[in-house]
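>>> Please find the sequence and the predicted model below.
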Amino acid sequence: MKAYVIEQAGGPEALQLRDIPAPQAGPDEVQIRVRAFGLNRAEAYLRAGKTGAIDGPRVPGIEAVGEVVADASGTFRVGQRVATAMGGLQFGRTGSYAEEIAVLRSNVIALDGTALSWEELAALPQAYLTVWGALVRTLAVQAGQTLLVRGATSSVGLAAVTYAKVLGLRVIGTTRSPAHAERLVRLGADEVVVDNGDIAPAVRAIAPAGVDAALEVVGAATLRDTIRTLRPFGAVTVIGLLGGPPVLEQFHLMQDLPGATQLSFFGSGLLGTPALPLSSAPLRTIAKGIAAGRIPSLRVETFNFDDVRRAHSLMESNQAQGKLVVVV
């Protein structure tokens, strides 16, 4: 099969299209013919050597949609449309930049009854499953609450805005560029704050008592400021690291963490584990909502399989303002 292989760290040119053996599904796995996949920062970090040394050929990719080729358990039928994310993809197993993958059965979600194209479906798994895990399972948000999305113009930030509106939340989104404010409003943000690095006063002007919950997509660089927007007993969950390494220098529990507030980190590596099974994940509901026009699409550009290098260049330029997908 054809797959992109990384043999040494580098820029987009490090992605080499090669013929390699297709992985064979084990007893706890499902083999999938990949039809499309979304691009994620995790793949760029792997390619650049930021997630550890590349000590052997690696196939990147942490999500995909496609058709079942084989499932020894019979849980999924041959030809069934499915989505998958995480479960060791690109780290412990061949990633999704390939024509076929073998993935953990616990990380496969059936897409029966969805009318979306492969390219639209490919924009969903990683972003929406991460947001679901953070908002519903970690922050336990409730309809009517106010949510701050710090870094709302990233693909996962945009998914947070749209899914939060599905859940009935009031959403405040941030962007560093005033030119992107209109897009956030179209996707559902009730208020937009231009991020100058110190947004707490502006957020407090909108929500004087503080926000109920916050999703921190930028990461450690802005976390202290985001925490200052919370009401007592409010909570913030970090889901992104766009602002650099996940390290807080000299974090003072009494001065930096307001009284009775909660700080957590949601890692999407939990998806599909016993701690976070995907049986109740809302992916099919979201797909149907997009098909019906009730939920806006996050996809902004589609690339062919032989154009992945250019897709990576666009992703790293920070100009995409939405989800990039590749059809295989």
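Looks like it came in fine. Numbers count the residues shown, from 1 in each chain.
>>> can we go C-alpha only for contacts and neighbour counts from here?
Noted.
>>> report the longest helix in the protein, please.
Across the chain, the longest stretch assigned as helix under DSSP state H is helix 155-166.
>>> what's that helix packed up against?
Using 3 or more Cα pairs under 8 Å, 6 or more residues apart in numbering; DSSP states H and E as the contact criterion, the neighbours of helix 155-166 among helices and strands are helix 125-132, strand 146-150, strand 170-175, helix 181-187.
>>> again, 7 Å this time
In terms of contacts (3 or more Cα pairs under 7 Å, 6 or more residues apart in numbering; DSSP states H and E), helix 155-166 is packed against helix 125-132.
>>> Can you pull out the residues in contact with the helix it packs on?
For helix 125-132, the surrounding residues in contact (Cα atoms under 7 Å, 6 or more residues apart in numbering) are 63, 83-85, 155-156, 159-160, 268, 281.
>>> tilt between it and helix 155-166?
50 degrees (axes from the mean of the first three to the mean of the last three Cα atoms, to 10 degrees).
>>> In helix 125-132, which residues are buried?
Counting neighbours by 16 or more other Cα atoms under 10 Å, one finds that the buried residues in helix 125-132 are 125-132.
>>> ok, and here's another one to check against it:
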Amino acid sequence: MKAIVITEPGGPEVLQIREVPAPQPTGSEVLIKVFAAGVNRPDVFQRKGNYPPPPGAPQDTPGLEVAGIIEQTGPDVTGWKPGDAVCALLAGGGYAEYALAHEGHCLPVPEGFGSEAFIQAASLPETIFTVWHNVFQRGRLLAGERFLVHGGSSGIGITAIQIAKAFGAEVFATAGSDEKCAACDALGADRSINYKTSDFEEVLRKLGADVILDMVGGDYIPKNLRLLREEGRLVFINTMKGGKVKGADEVDFSLIMRKRLTITGSTLRNRGTAFKAALASEIRANVWPVLERGAFKPVIFRTFPLADAAAAHALMESSDHIGKIILLNQWT
């Protein structure tokens, strides 16, 4: 089969088409004929050599989420059959004609997505798994609480805004332009802050937040702690500005005691099979009905042929997009 391979650590140009052996499902695996694959920030980190795949995952082909048709099933698969339309969370290997997934990490393509069902479905697994676990399981967001997501126009951001709003939270977001803030507002954010022209801490100081989802880190850390209300929860999923606070702004850990704050975070890719399967089951029960009644809609910024994965990565790194970037299998 054809696949996109990271030929060496480096820039987008190191992503090249190669002929590789097609995988074969064993045990509880399914083989998916890929129609579309989502592009995510961890794919970029892997391409640069900074985010190695877990043992057993494809080592040279990125891609953490796909949508397509099940082609074959392993001997222990009970929940799916050839011909089923699914989207799936992968440990890697999604930028290819075919990809393997554990049966427990697959979800049905939501009903009502229409002619672009596979494109929209391919945008879901990585972001929804991440948001549900971090915002609702670790962050314990409840209806009526105030929720702040940084990077509101990213794939994670657009997902977090819509799901949090659907579950009754008051939603704030930060983004890097007025256009991106307007997009966040259109998705349901009650207030969006352009972090390039305003200090989000100053804007939200009187309101505060109960849960903050942070993918930025760095100098956002002390600001987040000061914004959190009593019993607030700060959840990290990335530290794009660094995991340490530099400069004059210090972290006042007495805030954690006085306000009884919780600081937590997670990464998803290296979690075990059983954990991801349990997460998928909870998502199917709680989030899929939200999708199917139209309260949460995927936002697709642009699609590229798989052969143009390098261009898709360049766009991802530019941060000029609002929503998801999707690769289409032109060989299907």
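Sure thing, it's come through. Please read all numbers here as calculations on a predicted model, not as lab measurements.
>>> thinking again about what came up before, can you tell me which of the contacts of helix 125-132 of the first structure lies closest to residue 275 of the first structure?
Of all the contacts of helix 125-132 of the first structure, the one sitting nearest residue 275 of the first structure is residue 268; the distance, using Cα to Cα, is 11.5 Å.
>>> Alignment lookup: the closest one to the second structure.
The pairwise alignment with the second structure assigns residue 268 of the first structure to residue 268, based on TM-score structural alignment.
>>> before we move on, what about residue 303 of the first structure?
Under the alignment defined by TM-score structural alignment, residue 303 of the first structure is paired with residue 304 of the second structure.
>>> Next SSE downstream of the lengthiest helix in the second structure?
Assignment by DSSP H gives helix 273-286 as the longest helix of the second structure. Moving toward the C-terminus from helix 273-286 of the second structure, the first helix or strand encountered (DSSP states H and E) is helix 288-292.
>>> Can you list the buried residues in that following helix?
So for helix 288-292 of the second structure, counting by 16+ other Cα under 10 Å, buried means 288, 290-291.
>>> What of stretch 23-40 of the second structure?
25-26, 28-40.
>>> For residue 315 of the second structure, state which of those is nearest.
Among those, residue 39 lies closest to residue 315 of the second structure (Cα to Cα), at 10.2 Å.
>>> now the closest one: how far from residue 93 of the second structure?
When Cα to Cα, to the nearest Å is applied, the distance between residue 39 of the second structure and residue 93 of the second structure equals 12 Å.
>>> Residue 10 of the second structure now?
As judged by Cα to Cα, residue 10 of the second structure and residue 93 of the second structure stand 18 Å apart.
>>> go on, residue 189 of the second structure?
Residue 189 of the second structure is 34 Å from residue 93 of the second structure, where distance means Cα to Cα.
>>> so where do the helices sit in the second structure?
With DSSP H as the criterion, the second structure has helices spanning 41-47, 117-122, 125-131, 155-166, 178-187, 200-204, 220-227, 254-259, 273-286, 288-292, 309-318.
>>> Which positions in the last one come out as buried?
What it means is helix 309-318 of the second structure. With the criterion 16+ other Cα under 10 Å, helix 309-318 of the second structure contains buried residues 309-313, 316.
>>> Show me what that helix is in contact with.
With contact meaning Cα under 7 Å, 6+ apart, helix 309-318 of the second structure is reached by 12-13, 15, 44, 304, 325, 327.
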